[in-house]
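What follows is a predicted structure for the sequence shown.
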Amino acid sequence: MTSTRTVPDTAHRVTVTMADGVADVRLNRPDKRNALDPAMFEALVSTGERLKTEEGVRAVVLSGEGPDFCAGLDFTSFEAMRDGQRLSGLAALPPSDGPAQAAGQRAAYVWAELPVPVIAALRGNALGGGLQIALGADIRIVAPDARLSVFEVAWGLVPDMTGTQLLPELVGRDVAKELTFTARIVGGEEAARIGLATYTADDPVAAALETAGRIAAQSPHAVRASKRLLDLAGRTDLTTGFAEEQKEIGALIGSPNQAEAVAARFEKRAPRFTDI
């Protein structure tokens, strides 16, 4: 039986709808192409932080209302920069003990910090800061005609929302440099070919929700452990990585959800997992 509920954001910049373990998160400023302003930074961070501990969340889909995912910074931010001001610094956020400290970094990296898989669904423009937010997701599904760009250099800037650190992991250091130095716009098909996107879909939101539903139907403890292990790859030495594998598998074998997975397969029925 489907269970749906809507969780409003106080800034109205982000909406969250929960259904069957999937959090459907949407940037909600379509009249401005979901551009980033202080209120949007606040909403993204507060939403991500809330979902870290939200009971029953097994997967997250991150998209934008309207035709675009996120066109980057609001134009007022660039106007302020001419006078040496940084409007993202006006975002009212509580202190963070994570690696990301600046508001823009936290708005992007909070999705990487979620213990459950995050799938970004990209339509239309995903430029500059918008693309960097998508980099915080585990999976990126893009429309073939989407427009993606590391656009900061066109404004005389550098990617400062974690992009310089996360992008090379996806596309390689040389491709990351080429994209960053030129600010060229990449279509969805090329994005998938170079590793900037996972794959393309004519309706990326529907595809993301379908994938999230399949994830949510798996053992939540196994999925979370898998994400923890895969996020270590390339970021720690092999001795540590292999040891963590054994730690995770040791915790899973014989656990209630693992026993239920085995029983369901033998009995040829849908498993009934718990989140506790």
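Here it is on my side, so go on.

C-alpha from now on. contacts and neighbour counts both.
Noted.

Show me where the stretch 151-276 of the chain has its helices.
Ranges of helices within the stretch 151-276 of the chain are 163-171, 173-182, 188-194, 204-216, 220-232, 238-252, 256-267, based on DSSP state H, counting those that start in this stretch.

so L90 sits right up against F41, yeah?
No: the pair L90 / F41 is not scored as a contact, 9.6 Å apart, by C-alpha atoms under 8 Å.

neighbour count winner among those two?
Each of L90 and F41 has its neighbours counted (other C-alpha atoms under 10 Å); F41 has more, 26 against 14.

want to compare, so here's the second one:
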Amino acid sequence: MSRVSVTRAGGVAQVRLNRPEKMNAVDFEMIDAVIAVAEDLAADASLRAVVLSGEGRAFCAGLDVANFSSLALGDPEGLIMPRSHGAANRFQQFSLAWRALPVPVIAALHGVAFGAGLQLAAGADMRIAAPGTKLAVMEMKWGLVPDMGGMVTLPELVRADVLRRITWTAEEVAAEEALRIGLVTEIAADPLARAVELAGVISGKSPSAVRAAKRLIEVAYTAPADEVLERESREQTDLIGKPDQMEVIAANMQGRAPKFG
């Protein structure tokens, strides 16, 4: 059985972790499957948005415990240190591939999002959680540190002291608390339905503007102000008067939904 399933409709791709008997625990096969799916979607010019979810009782319970043995008894230096995807290794690319995707990615969380699962969710642009969902930076429980891109993404979501607390304690955070501290975007009774709804709204917007906004927001969190201002102007210049923007203007003037090529 494939570790990841993908369905597409109306420009929205639904990507689902597909190891329900293990609460979608992450093994090496799932890591490679997730990266392959993200790379395939990145090449799809018709893609408008992605919804990321988990099959069964949970979004993702974290790294498969069986993998710990192979790491501890193997060659961690040779397995972890080589850079396979630019500045990242394959474990980091598991989550950062979604951040690099040119369209918005919305994670629908339920059950638990622990360790690798939380870092995967943090690589998305938004996180919608079911009431009672548990989230945790779980690595300290196993004498480890987050190493799947979490130290790039999590500092953008929570304050430094909060990140220290949840990293050092490995405590489980309920969705309601996660919303308060910034780990999740919103809570919904049916997070998958809400994520699909949001993806549908986004898919109705100018595709070139949506992609430009994702690029721009990424720069806004990582670059100095002068570079952000320059990129604002560049992205806007590249949108004004182009087909997508002209269609938005025409649709607004005619009181109809825009139709993009």
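That came through, no problem. All figures in this text were calculated on a predicted structure; none of them were measured in a lab.

Would you mind reporting the TM-score between them?
Put the two chains on top of each other and the TM-score (TM-score structural alignment, normalised by the length of the second structure) is 0.95; 259 aligned residues with a C-alpha RMSD of 1.8 Å.

hmm, back to that, can you tell which of the helices of the stretch 151-276 of the first structure is closest to E49 of the first structure?
helix 220-232 (16.5 Å; C-alpha to C-alpha).

relative to helix 204-216, how tilted is the closest one?
In this structure, helix 220-232 of the first structure runs at an angle of 110 degrees to helix 204-216, with axes from the mean of the first three to the mean of the last three C-alpha atoms, to 10 degrees as the basis.

what's the counterpart of R214 of the first structure in the second structure?
Across the two structures, R214 of the first structure finds its equivalent in V201 of the second structure, going by TM-score structural alignment.

and what of M161 of the first structure?
In the second structure, M161 of the first structure lines up with M148, judged by TM-score structural alignment.

and that match, how many neighbours?
M148 of the second structure has 24 neighbours, counted by other C-alpha under 10 Å.

which residues does it contact?
Residues in contact with M148 of the second structure, defined by C-alpha atoms under 8 Å, 6 or more residues apart in numbering, are F91, Q92, Q93, F94, S95, A116, Q119, L120.

hmm, back to that, adding mean neighbour count, write the helices of the stretch 151-276 of the first structure out as TSV.
Formatted as TSV, the entries for the helices of the stretch 151-276 of the first structure read as follows, by neighbours: other C-alpha atoms under 10 Å:
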stretch	mean neighbour count
helix 163-171	18
helix 173-182	16
helix 188-194	19
helix 204-216	19
helix 220-232	18
helix 238-252	13
helix 256-267	15
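
Between those, which one is closest to V14 of the first structure.
Nearest to V14 of the first structure among the helices of the stretch 151-276 of the first structure is helix 204-216; the distance by C-alpha to C-alpha comes to 15.7 Å.

Against which helices or strands is the closest one packed?
Contact analysis of helix 204-216 of the first structure by 3 or more C-alpha pairs under 8 Å, 6 or more residues apart in numbering; DSSP states H and E lists strand 22-27, strand 59-64, strand 118-122, strand 139-142 as its packing neighbours.

Return the most buried member of those.
Counting by mean count of other C-alpha atoms under 10 Å, strand 118-122 has the highest mean neighbour count of these, with a mean of 29.

now it: which residue numbers in the second structure?
When strand 118-122 of the first structure is aligned against the second structure using TM-score structural alignment, it corresponds to residues 105-109.

who touches G89 of the first structure in this structure?
Shown here is G89 of the first structure, whose contacts under the criterion C-alpha under 8 Å, 6+ apart are P38, A102, A103.

now the end-to-end length of stretch 76-86 of the second structure.
Between the opening and closing residues of stretch 76-86 of the second structure there is a gap of 19 Å (C-alpha to C-alpha, to the nearest Å).

how about stretch 231-247 of the first structure, which residues of the second structure does it hit?
Counting by TM-score structural alignment, stretch 231-247 of the first structure corresponds to residues 218-234.

In the first structure, what residue corresponds to A9 of the second structure?
Using TM-score structural alignment, A9 of the second structure lines up with A19 in the first structure.

go on, P20 of the second structure?
With TM-score structural alignment as the criterion, the equivalent of P20 of the second structure in the first structure is P30.

Same question for V137 of the second structure.
When the structures are aligned by TM-score structural alignment, the residue of the first structure matched to V137 of the second structure is V150.

And D190 of the second structure, by the same measure?
For D190 of the second structure, the residue aligned by TM-score structural alignment is D203.

Grab the nearest non-local neighbour of the match of V137 of the second structure.
Excluding the flanking residues, the one nearest V150 of the first structure by C-alpha to C-alpha, 6 or more residues apart in numbering is G128, at 4.9 Å.

The one you found: what's it in contact with?
By C-alpha under 8 Å, 6+ apart, the neighbours of G128 of the first structure are A71, G72, L73, S149, V150, F151, E152, P159.

Kindly provide the distance from the fourth one to G128 of the first structure.
This points to S149 of the first structure. With the distance defined as C-alpha to C-alpha, S149 of the first structure ends up 6 Å from G128 of the first structure.

do the second one as well
G72 of the first structure sits at a distance of 5 Å from G128 of the first structure (criterion: C-alpha to C-alpha).

what do you get for the last one?
With the distance defined as C-alpha to C-alpha, P159 of the first structure ends up 7 Å from G128 of the first structure.

Identify the contacts common to these two.
Common neighbours of P159 of the first structure and G128 are listed as V150, E152 (criterion: C-alpha under 8 Å, 6+ apart).
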